[in-house]
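Visitor: predicted structure and sequence below. I'll ask about it afterward.
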Amino acid sequence: MSAKPKPPTALPSQGDLRGVLAYNVRLLRVQKEWSQEDLAMECDLDRTYVSAVERSRWNISLSNIERLALALDTEPWRLLHPPPTP
């Protein structure tokens, strides 16, 4: 059994859209207590792709943002909305 997923620790820069997406995807995935593999299976994406998205390594298509949002039970635009700053 794998370790329990941990939420992101640092807020992304407001101007870093890939970072915002990565933060939101990981946060929502952890709230569902899913592994990256679980999310990938729900979206019909590769686990390494989900990992790369969560690390801000790849640009992601709108279609795949939509797939992630559907699996995470959220609106696609919410994945691109910066989290509130403390």
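Guide: Yep, that arrived. Note that this is a predicted model, so its numbers are computed, not measured.

Visitor: every contact and neighbour count from this point should use C-alpha atoms.
Guide: Fine.

Visitor: so residue 28 makes contact with residue 70?
Guide: No - assessed by CA atoms under 8 Å, residue 28 is found out of contact with residue 70, at 11.6 Å.

Visitor: so which strand or helix has the residue at minimal distance from the centre of the chain?
Guide: Geometric centre of the chain, nearest residue: residue 25, 1.7 Å, by CA atoms, centre = their mean. In the assignment (DSSP states H and E), residue 25 maps to helix 17-31.

Visitor: buried set for that helix?
Guide: Along helix 17-31, these residues count as buried under the neighbour rule (16 or more other CA atoms under 10 Å): 17-30.

Visitor: residue 64: what secondary structure?
Guide: Per DSSP: H, G, I helix; E, B strand; the rest coil, the secondary structure class of residue 64 is helix.

Visitor: neighbours around it, how many?
Guide: Counted with other CA atoms under 10 Å, residues neighbouring residue 64 total 14.

Visitor: against that first model, consider the following:
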Amino acid sequence: MKTLGKKIRLLRHQRGWSQEDVAKRLDISIPAFSKIETGITDINLSRLEQISILFDMTVVQLLTFNDAEQEQKYSNELDSVSKRLSDRDTEVIDLQKKVIELYEELRLNKVTA
């Protein structure tokens, strides 16, 4: 249920509403709504329907809201991080080659000196 609370919080933020705004619209206390968002309180079906209507969604839309987006976002982030890691690996290998070259140059200079 914590992910549902996060979805509700995200929807609330997208609309620029405070917890107080939503609590008033649902006719519940601010602490009660806060517990819904944090996942402390499980949401019954009638409350779920009330929340979905408030956000102009069906219950199914509310329950699945942002799931595909999140998966795509995480996939994109993973691709980006993998690319950066690959770039760093290449940099490390290049630096290792330079260190070896410099070591060999120093070693040869010592031998000839």
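Guide: Now that the structure is in, tell me what you want to look at. Predicted, not measured: the structure shown is a model, and the values here were computed from it.

Visitor: where does the TM-score land?
Guide: Their TM-score after superposition, calculated using TM-score structural alignment, normalised by the length of the first structure, is reported as 0.72; 69 aligned residues with a CA RMSD of 1.4 Å.

Visitor: one step back: starting at the chain centroid, how far to the helix holding residue 25 of the first structure?
Guide: With CA atoms, centre = their mean, to the nearest Å as the basis, helix 17-31 of the first structure stands 4 Å off its chain's centre.

Visitor: repeat for stretch 45-54 of the first structure
Guide: Relative to its parent chain, stretch 45-54 of the first structure has a centroid offset of 9 Å by CA atoms, centre = their mean.

Visitor: swap in stretch 66-83 of the second structure?
Guide: 9 Å.

Visitor: one step back: so what corresponds to the residue nearest to the centre of the first structure in the second structure?
Guide: Counting by TM-score structural alignment, residue 25 of the first structure corresponds to residue 8 in the second structure.

Visitor: over to residue 74 of the first structure?
Guide: Using TM-score structural alignment as the criterion, residue 74 of the first structure maps onto residue 57 of the second structure.

Visitor: its match: which element?
Guide: Using DSSP H and E, residue 57 of the second structure is not contained in any helix or strand.

Visitor: count the residues that sit near residue 66 of the first structure.
Guide: 17.

Visitor: do the same with the one 3 residues further on
Guide: Neighbouring residues of residue 69 of the first structure were enumerated by other CA under 10 Å; the total is 19.

Visitor: could you find the closest non-adjacent residue to it?
Guide: Once flanking residues are discounted, residue 69 of the first structure sits nearest to residue 76: 5.1 Å by CA to CA, 6 or more residues apart in numbering.
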